[in-house]
Every structure is written in structure tokens, then in C-alpha cells.
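K.L.:
Have a look at this fold, sequence not included:
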């Protein structure tokens, strides 16, 4: 795969998505002079001996402690080692890799005071897939994601472990695979690598990219359920949604209508159907899914901006020779974005579970109870719906906003924090939950359509059903359900269902 060339400050979301999926990367060479100029500013500050936070002083509450010039290299090493205090399971390597890429692009903007040698070192690690083992817990999302980024930086110094193509090895051994020796940080460089929101942003971006797939698949499966329940497509009429004016709602309605176009199932009940209105889980899909789409796009806007910003401290302004201390490391925008994604995920799963419940209830669907040909002898989809309900309830608990929490740290110097890392970390388990709910709905909707044979759904939805049936046969009598569910989850997660529909579905990244 050809490496993406990233221009710091102007990297589009599809490029971050490609990096998350495994694309190679390198910085655009045009950024090198700016990096060099900022490093020269740091060198002059050190030579002049004026106290500047993080360059020749202590950190946090110890900012008033002056550090001798002879100890400045040791100071940067110490901050890395002392801050490598994370706990918990390692961050998945692909997300750590995204975090490293975000840090590389931030440093490449020439406002962090690091040398080009430092940028080169990080770039070489990425090129050879030398990925630090980073514990996933330990950041409160201000003064940046200190502990996770410290573990990343420690690997550059030859401390800790890394993931490589040969598996997990010591950092020294891993660096050697890329022809590297442990790095020695210059003044300010440890702080520049540790300070910033790249951990929270990487995890939130990973969830955003997964949420895009989940959203598109849920839209397709919702259309299949509507057809299986002989629901009306009148509520998806373009004119209804134009009157309300929400962009996401209009696009969701258009997609649902296009997915159902040409359905013989739909045509079969236009006459002699006594129902006046469908339940909200069918009829209000554009309103709910459209609002989720708009919310995810707003989160994408936040994260797009954050990924292209500089969030370490102090920041170097080469044109005036200054290093200014501020608070760009505070991850409140990322925390808000994570909360938006959480709310959208919760609602996507919630309305999907209601459609499952509708399908298995003969009073609502007009289909055999629990979608089995022999109710009573067989339980059919009775317990998969219970599983979906359990997962939705779990996501409701996880959707509580992380950003409204704060706890003082660093002897009250850092007295208000964002909890962005917490907010981002809970998204991936939520993704797992909602993917399983949508997969259960896919199984139920496919089964429900089978009862209407020989009538067929639309060409798009029949292609979806064929994709499902290639992996999971129709349920005639009760069987061990978990393999069916795992197969359906895989189809949801790898975009097979969304792709099978063959239509252009609303997206997040191309919005930018």
C-alpha cells in the first residue's frame, strides 16, 4: 500500500480512517523547516538561561523549581519514566498506531520545539510497525493524555515492550528491528511527546470510524425489517422530511426509501391492509437515525479539528522566539465528541432492539410467534431478543456523559479535567454491543422475510438477504444459536451488509 503523505494541520478524516485501517504514512517534507525553527527557539531559551515552564523547570505543581542546564536531558527522561504509570489492558495496536500518527502530525506543525531527529525517529517506528505497548487506563484528559503518551515515548527510549511483526518484544529489541537505538530526548522533547490529546482522540476516532459502519448497516437492516413486517414506506416520503429540514433526517429517509424501492413485499399489502400506521420503531426511523447521523457528523467535526490541531504545552512561536504556556492539552472537545458518539450508538441500538421485539411478537408482526415455524416446540428468536435487550440496557448505562465528571489531580494544580480518555474508552465496548444488536435484527429480519416466500423484497434488500443466507441458513427448528449470531456480527462489522445493498449510503468522513 502506498504511504499517505500527511500535511500537518490539513489531514482529512478519510486519511485518518485509512491509517486506522492500516495505511502507511509519512510527513510532507514541507513541514521540516518549521520544525527546525521551533527547535532553534528552544536551544536559544536554554542558552539564555531564562526560566520557561517544562524546558528548564519542573512540571505541574513543581513548575517553580528551576532545573540546572546540566540536568535538562535527565529531566526529560525522568518525566517519561515517572509518567509511565498506566494500568489495564494494552490499547489495540492499530489504535496506538493511530495515536502515534496523530502525535507525529502535531509535532510536524513546528509549534512543539522538538528536533527533526525526533520526528524522524517516530516516523521510522511507524514505517516498521514498531508499536509501543500502551496500557489503556490512566488518563483524565488534561494535562493531556500523560500516562498513555508516556508509555509511547518510553518505547522510544528503549523502555517497556512493543508490538512488532514478530510479536510482543522488549522495546530495545523492537527498535533494533527498525535499525534504531534507544533515543535520547533533548530539552522540552519529553514534555512535547507526553502533552496532548492524541490518546483520547485516537480512541474516539476509532470509535467514530466503527460507528459509521454500524450506522450504515443499521439503516439497511432497518429497511429489511420494515419490509419483513410489511411496513409502509410512506413515512419515508421525501416531502415529509424536507418540511423539517434536518439534513440527516432527509438523507436517512431517502436511503430507506431507496433500499425498499421495487419490493414485491411492499406492493403485496398496498391493498387490503387495515393498518393505518406502523409503530415508531419503523415509522420514525428517519427522525431517529437522521438525528444520530447529524450527531455523529458533529462529533466528526470536533475530532477532525482536534486531529489537525496542536495540543501540547508550552507552545513555541518561532516568529517571535517565544514559548507560551497555555491549556491546549485540555481535552474537553474530545470528551464532548465522545459523549455525542455514545449517545448516537445508544439510540441506534435502542431502536433496533424495538424492531426485533416487534418482529417476534405475532400481535404486532402478524408472523409466527418468535419467528419459528413451530412455536412452543421451538423457542426461535425468543432469547436472542433478550440478549439484545441486555446489550441495549448496558449501553444506556455507558451513555451517561463522561464530560460532566471531573476530579482534581496534581495537588490541585490540575483542578478541572475533561475525562476524555474515559469517554473515548467506553465507546469500543458500546460498538461491540450495538453491532450484536444489529446482527440479531439482521437474523430476525431475514427469517421474517422467509415467511413471505415466494414474494421477494427489493433488489437491494434481496442482495442483503443473500449475503446473510450465504453464512446463516434459515432457522427451521431450534439449534445452537451462538454461531449464527457470531456470523451475523462479522457481517455487520466488516461492512458486508452495507456493501451488499449496492447503494450510496450516508457517510461521516465525506461530509468534510
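P.N.:
Right, received. Where do you want to start? If you're wondering where the values come from, they're calculated on a predicted model, not measured in any experiment. Numbers count the residues shown, from 1 in each chain.

K.L.:
From now on I want contacts and neighbour counts done on CA atoms only, so please keep to that.
P.N.:
Fine.

K.L.:
what about the closest residue in space to residue 24 that isn't next to it in sequence, how many neighbours?
P.N.:
The shortest distance from residue 24 to any non-neighbouring residue, by Cα to Cα, 6 or more residues apart in numbering, is to residue 3 (4.1 Å). Per other Cα atoms under 10 Å, the neighbour tally for residue 3 reads 12.

K.L.:
thinking residue 368 is in contact with residue 362, fair?
P.N.:
Yes: using Cα atoms under 8 Å, residue 368 is in contact with residue 362, at 5.8 Å.

K.L.:
And those two? Which one has more around it.
P.N.:
Just comparing residue 368 and residue 362: by other Cα under 10 Å the higher neighbour count belongs to residue 368, 18 against 14.

K.L.:
so where does residue 421 fall, helix or strand?
P.N.:
Element membership for residue 421, per DSSP states H and E: helix 420-425.

K.L.:
same check, this time on residue 17
P.N.:
helix 13-20.

K.L.:
And that helix, what does it pack against?
P.N.:
helix 93-107, helix 198-228 (3 or more Cα pairs under 8 Å, 6 or more residues apart in numbering; DSSP states H and E).

K.L.:
and here's the other structure:
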């Protein structure tokens, strides 16, 4: 960070914390001046190809299956413009400003590494949009995640031409109007620049990063809910003994067990039944370290993959100025992102599935030793009966959404692009899944809070009391039936805002 609060980007060196900060903030962006030479040399290498009359894919040829069609030098700029316009064929609701902000950052980060053959002035235009909080309107659907995120990145790029729409100051307007208001001149693209802007995995990566960051908040909230449920159901903390988990050696499992021990430490409720005759708790209570620990491990693996991808050069062809070569490859294929997104989908679905099972346990008087459906006068009151039904519906929905997107492929571009990753869809569905599981965990937090209140005068641990107080600031104890939908939403908002983060 600089004294003025701007984030100074050293291309290729973004950390996960940097990405998280940009996703949830609105600080200004500036490039490390040290990257200027590499950018300029890369652009000059492309210019040299044209001067020497060499034929190079993406510089003076058509694209995809039309790669054998040569384009005269005096039409190269028009070729790039038409490429951007023709590829702006996305549909669906627009991506959020937070995601577009990440996309802009990732695109600048990749282009500024100096392997894309694009001029500094084009990169500067992207930074100008970022700093003005002028977010190109990008339809969410239309990318298969190979040859890059072509359609969505074309909508991003068309804004630089003054075409399409931009969201500025909370209002969607014509891109030309927004650029005029910001005194930013539309750009005239040179050779390869349109292709450099369109190729790349920045959209799928940004969507997956948002899914990752929201999953982190969901995960912490589910640990809190699970610990509260252990206490509310008079469960044992013996299964969280560190000796058990050291013998298996799975790092996520060891970490989750430690967190559960910390959350439950000092509970009066736990102390009240140390000598009870219950031998073992149901799996949804005692196997939390094994299930949630496995989820934590794959969340960590996904985070590593996405951090690498955020720093990757993923357009095509790539310009190697040291040798003067322009090499065509396939870094735009987003299979790493697709796999990371599919791993996150598994974690999100299992977090919700385990939470739903604990809600079922708490509402079953035979299992929890609490009043049926956690309410006085069951029969007259239905209590948490249908809240559990909602949790079951959402957990089931997520099971379908968790099917791996990466195993699907449909050939495109006249079979030139014959295997694709579907990474963009894989990443985009993560937010829907997090919303579902966050509602499930919200229901569990409410049910567990109800159970803890019903255990009074015994009180839970100091840590869990803090979380119980947070819940009760938003939602009162359920003494008689009322509409619960708003209660659930209130706690879900706290979850996704990070209020239960550990």
C-alpha cells in the first residue's frame, strides 16, 4: 500500500490476502513502474512482426478455425475491433461489481507481466476504469472456459472501445457516455491487443475467488454452529481429543478438532453430563473434525490453485521478447480453475449436508433430549419443524449443483476448440451453493441457540456465549410459533458478512 492508500500492483505477485482485500474494498490501483519495460518490449515485438511481414497467429491472421486466413497490415486494427465486437455475445444477468473489480485487477495483472504484446496505454485504460469504479456490464453466461472467457471478457473489452454499458456511480449507462464523463478516450486497438484482452481465465478465476471467500465465511460459521449443537444436544467433546487426530495426520482434521475444543472450552453444560451413560454421539456431532477437516483441506488446495491462476499469463499467443518469438499454446484452458471450483462445490455441499443432519438431530426429542421441535407446547406449536424441511430442501438442491462441471465438454469453433473446461459455469454456481448452505447453517445456528437457551440455567462456554449473544441481537428466542423466514435470512446475512469468522 502507498501513503495515499492505493494498492501498488507488482505483476505476478498477488497474494490471496490482496485478492480478498480488492474483492471487498474499493481502494485505488497503481502499477509498479518497474514493469513498464517488459510491457513496452512485448508490444515492440509484435510491431516488429508486422514490419517484417511475418505471419503470426493472432497478430495478422484470423482466429480459431480461421487462423490460416492472413490479414493485411492496414486492416489489423479493424480486425481487433471486430474481434471484440463479435465476441460480445454473452447473456444473462450482469456480474456483480465486486466480481468485475476482481476481473479488472486480474486482467491488468496478467497483461502487465509483459508477455501479451499489448501497449501500456491499453492497460492504463483498464486501471482508469478500476480507479473510477466504472464497471463494464458483463453478462454472466456464455463462456465455456477455454480459449479463455471469451464472451465475458469481450464485454469488458468493448467498454474500452466505447461500446456496450458501464455501471458508474450506481447507474448503468452507455459505455460512451461513461467514458465521456470520466474524460477517458476510447482506445484504438493495435495488432494482437483485442485477442490479448479476450483470451484469459480472469472471469472464471474471479468468480471462483468470490466463491472461495464466501466459502471461508460459511466454513467458520458452520464450525460455530456445530460446536453450539454439541452443547445443545449434550454431546461429548471426547471425539475432539488431539491424540485421536494426530494418529490420522490429516492437517484439516487436526485444525478443526482444535477449533472445536477451543469453542467448547469452559462450558457448564458440558460439565453437567461428564458422567452420563451415553457411549457415542451421532456422526454429525462426533465426526465433525473428519468431515469438516476434509473440507478445509480441499478449500486450501483450491485457494492455492486460484492464487497461482490469479497471477498467470493465460492469453494466447504469448510474446517472448528476449527471443523475439510469439508462441501459440493453450494457457487459456481453464481446467485448473474448473477443478478448483468443483472441489469448492463439494466442500460447500458437505458443509450444508452435515449442518442439516444436526438440525434434524436437535429437532428430534428422542435424540436431543430437548422439547420436540425445540418449542414449548409441541403440537400446538410446530417450532423448528418446517425450518428443518427448508434445510433439507436446500441441502438436496446443493447435491445436484455439486456435480462436477469439469467432466463436461462440448466442442466449439468448428471443432478447433474440441475440449473445454466449463470453468466459468463451475465457478459461477458456487455463489448459489454458498447461499443455500448459509441458509442451512443459519437454521442450525437458530436451532442450536434455541437449544442452549432451553438448557438454562446452565450456560455454554465463554466463546459460544458470544456467538449466542450475536444471534439474539437479531433474532429473539422462539417461545411460540411465528414466521421464521425473516429470522433465517437475518442470520444468513451475518454469516455471509463474516460475523461468525473465527
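P.N.:
Structure's in. What do you need? Nothing here was measured: the structure is a model prediction, and the numbers come from that model.

K.L.:
What's the TM-score once they're superposed?
P.N.:
The TM-score (TM-score structural alignment, normalised by the length of structure 2) is 0.98; 498 aligned residues with a Cα RMSD of 0.8 Å.

K.L.:
what do we get in structure 2 for the residue nearest to residue 24 of structure 1?
P.N.:
Alignment note (TM-score structural alignment): residue 3 of structure 1 maps to residue 6 of structure 2.

K.L.:
what do you get for residue 110 of structure 1?
P.N.:
Checking TM-score structural alignment: residue 110 of structure 1 goes with residue 114.

K.L.:
how many neighbours does the closest residue to that match other than its chain neighbours have?
P.N.:
Computed as Cα to Cα, 6+ apart, the closest residue to residue 114 of structure 2 that is not its neighbour in sequence is residue 39, at 4.2 Å. Other residues near residue 39 of structure 2 come to 22 when the count uses other Cα under 10 Å.

K.L.:
what's near enough to touch residue 39 of structure 2?
P.N.:
111, 112, 113, 114, 115, 116, 117, 118, 119, 120 (Cα atoms under 8 Å, 6 or more residues apart in numbering).

K.L.:
And for residue 111 of structure 2?
P.N.:
Contact analysis of residue 111 of structure 2 by Cα under 8 Å, 6+ apart lists 39, 118, 123, 196, 313.

K.L.:
How about residue 405 of structure 1?
P.N.:
417, 418, 419.

K.L.:
quick one: the strands in the stretch 251-400 of structure 2?
P.N.:
All strands of the stretch 251-400 of structure 2, identified by DSSP state E, counting those that start in this stretch, fall at 318-320, 325-327.

K.L.:
Please work out which residues outside the last one touch it.
P.N.:
Residues from elsewhere that reach strand 325-327 of structure 2 (Cα under 8 Å, 6+ apart): 56, 316, 317, 318, 319, 320.

K.L.:
counterpart of the second one in structure 1?
P.N.:
Taking TM-score structural alignment as the criterion, the aligned counterpart of residue 316 of structure 2 in structure 1 is residue 313.

K.L.:
number of nearby residues for the closest residue to that match other than its chain neighbours?
P.N.:
Leaving aside its sequence neighbours, residue 313 of structure 1 sits nearest to residue 325 (Cα to Cα, 6+ apart; 5.9 Å). Neighbour count for residue 325 of structure 1, taken as other Cα under 10 Å: 14.

K.L.:
next one: the one 5 residues further on
P.N.:
Residues within reach of residue 330 of structure 1, counting by other Cα under 10 Å, total 26.

K.L.:
same thing with residue 146 of structure 2?
P.N.:
Residues near residue 146 of structure 2, counting by other Cα under 10 Å: 25.

K.L.:
Could you do residue 29 of structure 2 as well?
P.N.:
Going by other Cα under 10 Å, the residues that sit close to residue 29 of structure 2 add up to 20.

K.L.:
Enumerate every residue touching it.
P.N.:
6, 7, 8, 9, 127, 130, 131.

K.L.:
The stretch 101-250 of structure 2: helices as residue ranges?
P.N.:
With helices called from DSSP state H, counting those that start in this stretch, the stretch 101-250 of structure 2 shows them at 120-131, 150-160, 175-182, 193-198, 202-232, 242-248.

K.L.:
Of all those helices, which one comes closest to residue 491 of structure 2?
P.N.:
helix 202-232 (10.2 Å; Cα to Cα).

K.L.:
residues in structure 1 matched by that closest one, start to end?
P.N.:
Counting by TM-score structural alignment, helix 202-232 of structure 2 corresponds to 198-228 in structure 1.

K.L.:
mean deviation of the matching stretch from structure 2?
P.N.:
Compared with structure 2 after the fit, stretch 198-228 of structure 1 shows a mean deviation of 0.5 Å (mean Cα distance after the TM-score superposition for structure 1).

K.L.:
Have a look at how far, on average, the helix holding residue 421 of structure 1 is from structure 2.
P.N.:
Relative to structure 2, helix 420-425 of structure 1 is 0.7 Å off (mean Cα distance after the TM-score superposition for structure 1).

K.L.:
so where in structure 2 does that helix end up aligned?
P.N.:
Aligned by TM-score structural alignment, helix 420-425 of structure 1 falls on residues 423-428 of structure 2.

K.L.:
Buried residues of that stretch, list them for me.
P.N.:
Under the neighbour-count criterion of 16 or more other Cα atoms under 10 Å, stretch 423-428 of structure 2 has 423, 424, 425, 426, 427, 428 buried.
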